[in-house]
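A.B. asks: predicted model follows, preceded by the sequence.
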Amino acid sequence: MYVKCWGARGSIPVSGPQYNRYGGDTACMEIRSCDNDILIVDAGTGIRRLGNQLLKEKRFHYHLLFTHAHWDHLMGFPFFKPIFREGTTIHVFRCPSAEGYAESMITRVMTPPNFPINYSDLKAKILFRDGCPQDFSLGSLHITPIALSHPNGGCGYRFTEKGKSFVFLTDNELGYRHPGGLSFEEYRHFCQDADLLIHDAEYLPEEYGEKIRWGHSAYTDVLRLAMESGVKRLGFFHHNQERSDEAIDAIVDEARLCIRRANKDLECFAVAADMHFDL
């Protein structure tokens, strides 16, 4: 399983020299299975660059999976160049909800007056297939959904292939249980022994007190989750729009100090645009 981040920023894209290393694009992850199937998770602004890369590779068949319907996870879709090309086929999993949720997410982002080109004018073939709420598969890649603790709901996922596992929990608030969300202990169980966990870590502990119920976690809660669940690698994700590269580095330094003090065997880092992992 190959995993690549095309955007790790939260809430809104940002630009400027203070964001160069971790990037300013919003959420988009790419997973390539051992069978070379391509699964795109979320369509934040990072999907624009991913689309350019896929066209260079002459790859025109993909699968698309959403965590939830908030704007920063959808806004890049109209700028995904393959959708304007005949011969492109995109299979969209019906997630987070089994009913017409995925269809409405995609069509509304290109509904006037939101965008000048209508969804009906796209040249790509976009097909919808069943996904959530049960486990489902894409070839050799097994996908297990879990409810997020986030306003308006959503799904996180555990991707498993050939004994390796990647857990992706963006926009998940560990310090508060939203309607439909789960307990800390249930998320701990879901993450147990994962090879890679990428989790929303938008806030410092002192910031979180003023942002409780906004749907995002303090990095200290995420670190606790990783240490208690025995994951091997932890990546902080959904970086605050005001968080500079240096400020993110400081978070990672403090987290690594906590890991050493706890005598845990855990690799911790902040996820950057273009960072990739081979599992």
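C.D. replies: Received it, and whenever you're ready, just let me know what you need. All of these numbers come straight from a predicted model, not from anything done at the bench. Numbering: from 1, shown residues only.
A.B. asks: going forward, measure contacts and count neighbours with C-alpha atoms only.
C.D. replies: OK.
A.B. asks: could you report the neighbour count for residue 236?
C.D. replies: 24 (other C-alpha atoms under 10 Å).
A.B. asks: confirm that it sits in a strand.
C.D. replies: Yes - counting by DSSP: H, G, I helix; E, B strand; the rest coil, residue 236 is found in a strand.
A.B. asks: contacting residues for the residue nearest to residue 75 when sequence neighbours are not counted?
C.D. replies: For residue 75, ignoring the flanking residues on the chain, the nearest one in space by C-alpha to C-alpha, 6 or more residues apart in numbering is residue 44 at 5.4 Å. Residue 44 makes contact with 7, 25-28, 71-77, according to C-alpha atoms under 8 Å, 6 or more residues apart in numbering.
A.B. asks: so which of these belong to strands?
C.D. replies: Assignment to strands by DSSP state E places the following of the contacts of residue 44 there: 7, 28.
A.B. asks: and the gap between residue 130 and residue 148?
C.D. replies: In this view, residue 130 and residue 148 are 19 Å apart by C-alpha to C-alpha, to the nearest Å.
A.B. asks: dropping in the other structure now:
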Amino acid sequence: MKVKFWGVRGSIASPGPKTVRYGGNTTCIEIRTDNNELIILDAGTGIFPLSQTLLAELPVTANVLITHSHWDHIQGLPFFIPNFIPGNTLRLHGCFDPVSGKGIEQVMAVQLQYSYFPVREAEMKARIEYVTLMPDQPVQVGSATVTPCLLNHPVINFGYRIECNGKSVFFTGDHEPPYNIYEPGDEAYDEYQMFMEEKEQSIQDAIRGVDVYIADSSYTDAEYPAKKGWGHGTFSSSIASAHGAGAKLLFCTHHEPTRSDDALEAAFAEALSTNAALTKDMDIRLAREGDVYEF
């Protein structure tokens, strides 16, 4: 399998001289199976440069797995160039939204309203298909098995485990480790704590033994208390999760958009030092736009 990063920033694209080394595009990751089948994890602004490379291999069938519908994970979809070319297929996978009562089709429908984008879905030349997924229910995407896992974010967010020929990748999308919303001593604390521990265990089981673990590592330990409840992890929480699940390689991603490349490297180095007891035998890297990992 091959993993290539096209967007590694979180929340908003942040191009400029201070983000040149790691890149300023929002989340998009290309996965290629051993049969060269194309799976795309999220459709942030990074999907636009990815789509330009696909023009060399038309016709394209792109299986896009959307973790959740927040803007930085979907905003590149209207600019996915193969959508405008006959013979291509965009197959969009994602969750059912209990708030709107709609499936993943709303991601395109909302963005392509005429008030916000000049080309309507009916005018696009590619075939566009929608696949609404359910938690823990595997689906087959070519030769790969994709299993959605419900994670913790202010909207429904799927992490995805992708398995093919004995190889595996897990991507969290946006994820904050579950925590108890009650204070110790509150009547509901013990019951909720049991629920949180069960949830955390189910997430660890979904990640267990994965070859490549790509995790939301937005914040430092010092930043997290002010961001609690925003739905994002820390370097430390990602390292702990990777260690607990026995992941072979951890990529830290969803880099804070205000953090320069220099500051990002400093925060990463501090996290490795703080968690030295866990990182001794681990392979941990900062996700970088353009990096490719094959295994």
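C.D. replies: That came through, no problem. It should be emphasised that the depicted structure is a prediction, and the values quoted were computed from it without experimental measurement.
A.B. asks: hmm, back to that, could you measure from the residue nearest to residue 75 of structure 1 over to residue 54 of structure 1?
C.D. replies: Relative to residue 54 of structure 1, and taking C-alpha to C-alpha, residue 44 of structure 1 is found at 16 Å.
A.B. asks: if we can go back for a sec, ok, residue 130 and residue 148 of structure 1, which is more surrounded?
C.D. replies: Higher neighbour count among residue 130 of structure 1 and residue 148: residue 148, with 30 against 15, using other C-alpha under 10 Å.
A.B. asks: hang on, the earlier thing: which SS class is the residue nearest to residue 75 of structure 1?
C.D. replies: State at residue 44 of structure 1, reduced to three classes by three-state DSSP: coil.
A.B. asks: so it versus residue 66 of structure 1, what's the distance?
C.D. replies: Taken as C-alpha to C-alpha, the span from residue 44 of structure 1 to residue 66 of structure 1 is 10 Å.
A.B. asks: need the overlap of contacts for these two.
C.D. replies: Joint contacts of residue 44 of structure 1 and residue 66 (C-alpha under 8 Å, 6+ apart) are residue 73.
A.B. asks: all strands for structure 2, in order.
C.D. replies: Assigned by DSSP E, structure 2 shows strands spanning 2-7, 28-32, 38-41, 61-65, 89-95, 127-133, 139-141, 144-150, 158-164, 167-171, 212-216, 249-253, 283-286, 292-294.
A.B. asks: those: which one's closest to residue 191 of structure 2?
C.D. replies: Across the strands of structure 2, residue 191 of structure 2 has its closest neighbour in strand 144-150 (20.2 Å, C-alpha to C-alpha).
A.B. asks: whereabouts in structure 1 does the closest one align?
C.D. replies: Taken onto structure 1 by TM-score structural alignment, strand 144-150 of structure 2 occupies residues 141-147 there.
A.B. asks: and residue 116 of structure 1? What does it align with in structure 2?
C.D. replies: Using TM-score structural alignment, residue 116 of structure 1 pairs with residue 118 in structure 2.
A.B. asks: excluding its backbone neighbours, what's nearest that match?
C.D. replies: Closest to residue 118 of structure 2 by C-alpha to C-alpha, 6+ apart is residue 112, at 7.7 Å.
A.B. asks: the counterpart of residue 166 of structure 2 in structure 1 and residue 273 of structure 1: what is the separation?
C.D. replies: In structure 1, residue 166 of structure 2 lines up with residue 163, judged by TM-score structural alignment. Going from residue 163 of structure 1 to residue 273 of structure 1 by C-alpha to C-alpha gives 26 Å.
A.B. asks: of those two, who's got more company?
C.D. replies: Between residue 163 of structure 1 and residue 273, counting by other C-alpha under 10 Å, residue 273 is the more crowded of the two (22 against 8).
A.B. asks: pretty sure that one is touching residue 6, no?
C.D. replies: Yes - between residue 273 of structure 1 and residue 6 there is a contact under C-alpha atoms under 8 Å: 5.0 Å.
A.B. asks: can you map out the helices along structure 2?
C.D. replies: Assigned by DSSP state H, the helices in structure 2 fall at 47-54, 105-111, 189-207, 224-227, 235-245, 261-274, 276-279.
A.B. asks: redo these as a markdown table? Include mean neighbour count and distance to residue 160 of structure 2.
C.D. replies: Shown next, in a markdown table, are these (neighbours: other C-alpha atoms under 10 Å; distance: least, C-alpha to C-alpha, whole Å):
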| stretch | mean neighbour count | distance to residue 160 of structure 2 |
| --- | --- | --- |
| helix 47-54 | 18 | 18 |
| helix 105-111 | 16 | 18 |
| helix 189-207 | 16 | 9 |
| helix 224-227 | 11 | 24 |
| helix 235-245 | 22 | 15 |
| helix 261-274 | 16 | 24 |
| helix 276-279 | 14 | 24 |
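A.B. asks: so which of those comes closest to residue 21 of structure 2?
C.D. replies: For the helices of structure 2, the distance to residue 21 of structure 2 is smallest for helix 261-274, at 6.4 Å, taking C-alpha to C-alpha.
A.B. asks: contacts only, for residue 175 of structure 1.
C.D. replies: For residue 175 of structure 1, the contacting residues are 184, 212, 217-218, 221, by C-alpha under 8 Å, 6+ apart.
A.B. asks: quickly check those for the two that are furthest apart.
C.D. replies: It's 184 and 212 that sit farthest apart of these, by C-alpha to C-alpha, at 15.2 Å.
A.B. asks: give me the common contacts of residue 273 and residue 6 of structure 1.
C.D. replies: Jointly contacting residue 273 of structure 1 and residue 6 under the rule C-alpha under 8 Å, 6+ apart are residue 25.
A.B. asks: residue 116 of structure 2 - how many residues pack around it?
C.D. replies: Neighbours around residue 116 of structure 2, by other C-alpha under 10 Å: 10.
A.B. asks: residue 167 of structure 1 now?
C.D. replies: 24.
A.B. asks: and the closest residue to it other than its chain neighbours, how far from residue 214 of structure 1?
C.D. replies: Leaving aside its sequence neighbours, residue 167 of structure 1 sits nearest to residue 158 (C-alpha to C-alpha, 6+ apart; 4.3 Å). To residue 214 of structure 1, residue 158 of structure 1 is 24 Å away according to C-alpha to C-alpha.
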